[in-house]
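Chemist: Just the structure for this:
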Amino acid sequence: MSSKGLLLVFSEVGSALSESEFHGWYNNEHIPLRTVLPGFTSAARFVQADSHKPTWAALYDLTTADYLQTDDYLNLAKTRSEREANVFKQLQYLERRIYTLNETAPVTVSDAFAGHKEGMTLVAVSIQVPPEHESDFHKWYDEEHVPLLRKVPGWLRTRRFILVESDATGVLEGTEGYKAPPKFIALHEYANADGLAGPEWKAATSTPWRDKIFANVLSIERRVLKVFKTF
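Modeler: Predicted coordinates for the structure are as follows:
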């Protein structure tokens, strides 16, 4: 049986398109056409909460990553409206990342988690380590890092995925061009951001084992996002 999938899409509106046009298209056309498909099990939009770009993100849970290769999904591009085609042309930046669930990493969920709600905080941490250090990296995550994160006030859920493929169109201002994201991503969800600078969070991110793991990290990307709209 195939693993569950995840589609993460980052976007930056730019100056050629108004934000009202962008949100109207996203909320009323783009996402509704996807959430009715059997391979999409949930969708939510996010806005940056860390002052970094891209400003906007959308997160789709999939039955499998392979669903994005089916006729049901591919037909969306073949039959897209003139409105959607124009939005794609005018967006400054659009990046798609497809992931598959890391089956060896348990999904940990608080009893308080009841789906995405507006205002919730998502901390998305992507990390690349050399292949020979991947086993140690996952062991640290399983045995120390996630158990400590669960003590952070407001923690709701942690899920970990493996990158399948990614691509981007446009250029993000202030960058030298597109770079493929790190292989592993962890999605940490919180009821709010209040605990992210507290003693429990600091304890989870400042241990000798963590320092040993990070000595071998090749690249890291950390984004803090807030739920903007659920579907």
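Chemist: Please count neighbours and contacts with C-alpha atoms only from this point.
Modeler: Noted.
Chemist: Now do the SS call for Val227.
Modeler: strand (DSSP: H, G, I helix; E, B strand; the rest coil).
Chemist: number of nearby residues for it?
Modeler: 22 (other Cα atoms under 10 Å).
Chemist: Quick check: closest non-adjacent residue to it.
Modeler: Phe46 (4.4 Å; Cα to Cα, 6 or more residues apart in numbering).
Chemist: Now do the helix or strand hosting Val87: which elements does it pack against?
Modeler: Per DSSP states H and E: Val87 is located in helix 82-90. If you count contacts as 3 or more Cα pairs under 8 Å, 6 or more residues apart in numbering; DSSP states H and E, helix 82-90 packs onto helix 19-25.
Chemist: And this one, please, so the two structures can be compared:
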Amino acid sequence: MSNLAAIPPHGLLFVASDVDAADEADFNLWYDREHVEERARVPGFISAARYQAVHGGPKYLGLYRTESLAAFTSAAYKQAFRHQTPWSVTNLGRMRKPMRRVCSVDASVGQGSGSWLVVLPLPRADDAVSLIDRASEVGDELSLRAGFVRSYLLVPDDELSQPLPNESLEGRELLPLFVVESSDEQASELALGIAAQGLHADPAGAARYILKWKLYAKELTS
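Modeler: The predicted structure follows:
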């Protein structure tokens, strides 16, 4: 086994939700002024990014990339997760149809961050290795297209993906997600079609997002 093969995959916290219109102003202020930085400061976190849906949903999406899944079992993360600030408690309670997934990041192709994001739910796979291989092949094909920035497969961890306060447990499925980041809308739509065909997924179930802003842990000041 090579040294690269021995390196665990990055982790990623995927949090999506709607919010009532009357609560959006405070919800966005909380996310922008407290929550993003709070999570980015947790040891092992690399970046925190916010997205807003342009098609499908939920409307708001947060992606938090970590060095590995171990970041979600650390004492620092458990402290932050279990002891939320009063502002956090209020806004977590405002989330509608929330979705929280802690995932490994596999089959990563490309680099950087695209302003357009596609999230494509995939059928549950019996063979995880084959799914990763297929996702890598699709990513390689997408990388030949103009506007492609990055693609990766998110595989939820059953134990770590604890639900949010308002998250329904009825019919809750921890399906794998294929994510494509692109530089423009046309490239994003093209990527969706190719990915859906290559991964035998229904494109009607995909959501499209635009990047609102992103914070890297290394940018934080003390």
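Chemist: coming back round to it: what element comes up after the helix holding Val87 of the first structure heading to the C-terminus?
Modeler: strand 93-101.
Chemist: Give me the mean deviation of that next one from the second structure.
Modeler: Once fitted to the second structure, strand 93-101 of the first structure is off its aligned match by 1.5 Å on average (mean Cα distance after the TM-score superposition for the first structure).
Chemist: What range does the next helix or strand after that strand cover in the second structure?
Modeler: The C-terminal neighbour of strand 93-101 of the first structure among helices and strands, as given by DSSP H and E, is strand 108-109. Aligned by TM-score structural alignment, strand 108-109 of the first structure falls on residues 109-110 of the second structure.
Chemist: Run a quick check on Val152 of the first structure versus Glu200, I expect a contact.
Modeler: Yes. The criterion here is Cα atoms under 8 Å, and Val152 of the first structure meets it with Glu200 at 5.1 Å.
Chemist: higher neighbour count, those two?
Modeler: For Val152 of the first structure versus Glu200, neighbours defined as other Cα under 10 Å are more numerous around Val152 (21 against 16).
Chemist: mind checking how far the alignment partner in the second structure of the more buried one is from Val105 of the second structure?
Modeler: Structural alignment (TM-score structural alignment) places Val152 of the first structure against Arg145 in the second structure. Computed as Cα to Cα, to the nearest Å, the Arg145 of the second structure to Val105 of the second structure distance reads 22 Å.
Chemist: State whether Val138 of the second structure and Ala195 are indeed in contact, as I suppose.
Modeler: Yes. Using Cα under 8 Å, Val138 of the second structure makes contact with Ala195 at a distance of 6.2 Å.
Chemist: These two: which is more packed in?
Modeler: With neighbours defined as other Cα under 10 Å, Val138 of the second structure and Ala195 compare such that Ala195 has more, 27 against 23.
Chemist: That one belongs to a helix, doesn't it?
Modeler: Yes. Under three-state DSSP, Ala195 of the second structure sits within a helix.
Chemist: how about it, what does it touch?
Modeler: 138, 201 (Cα atoms under 8 Å, 6 or more residues apart in numbering).
Chemist: Just the strands from the first structure, written as ranges.
Modeler: For the first structure, the strands defined by DSSP state E occupy 5-12, 40-48, 56-62, 93-101, 108-109, 121-128, 155-170, 184-190, 219-230.
Chemist: on average, how far is the shortest one from the matching bit in the second structure?
Modeler: What that stands for is strand 108-109 of the first structure. Overlaying the second structure shows strand 108-109 of the first structure at a mean distance of 1.4 Å from the equivalent residues (mean Cα distance after the TM-score superposition for the first structure).
Chemist: Summarise which helices and strands that strand is packed against.
Modeler: By 3+ Cα pairs under 8 Å, 6+ apart, strand 108-109 of the first structure packs against strand 155-170.
Chemist: Any buried residues in the strand it packs on, and which?
Modeler: 155-163, 166, 168-170 (16 or more other Cα atoms under 10 Å).
Chemist: could you measure Leu149 of the first structure against His138 of the first structure, distance?
Modeler: Separation of Leu149 of the first structure from His138 of the first structure (Cα to Cα) stands at 15 Å.
Chemist: who has more neighbours, these two?
Modeler: Leu149 (23 against 17).
Chemist: Could you check how far the more buried one is from Asp194 of the first structure?
Modeler: Going from Leu149 of the first structure to Asp194 of the first structure by Cα to Cα gives 13 Å.
Chemist: circling back: count the residues that sit near the residue mapped onto the residue nearest to Val227 of the first structure from the second structure.
Modeler: The alignment partner of Phe46 of the first structure in the second structure, by TM-score structural alignment, is Tyr51. By other Cα under 10 Å, the residues close to Tyr51 of the second structure number 21.
Chemist: do the same with Phe231 of the first structure
Modeler: The burial count for Phe231 of the first structure: 12, using other Cα under 10 Å.
Chemist: Could you do Ala204 of the first structure as well?
Modeler: For Ala204 of the first structure, the tally of surrounding residues (other Cα under 10 Å) stands at 18.
Chemist: That one contacts Glu143, doesn't it?
Modeler: No. If you go by Cα under 8 Å, Ala204 of the first structure and Glu143 don't touch, sitting 11.6 Å apart.
Chemist: hang on, the earlier thing: what's the closest non-adjacent residue to the match of Val152 of the first structure?
Modeler: Using Cα to Cα, 6+ apart and skipping the chain neighbours, the partner closest in space to Arg145 of the second structure is Ala187 (7.7 Å).
Chemist: Which residue in the first structure aligns with the one you found?
Modeler: Using TM-score structural alignment, the partner of Ala187 of the second structure in the first structure is Gly195.
Chemist: List the contacts of the nearest residue to Glu165 of the first structure once chain neighbours are set aside.
Modeler: Counting by Cα to Cα, 6+ apart, Glu165 of the first structure lies nearest to Ile98, which is 5.4 Å off, once chain neighbours are set aside. Counting by Cα under 8 Å, 6+ apart, Ile98 of the first structure touches 5-8, 65, 163-166.
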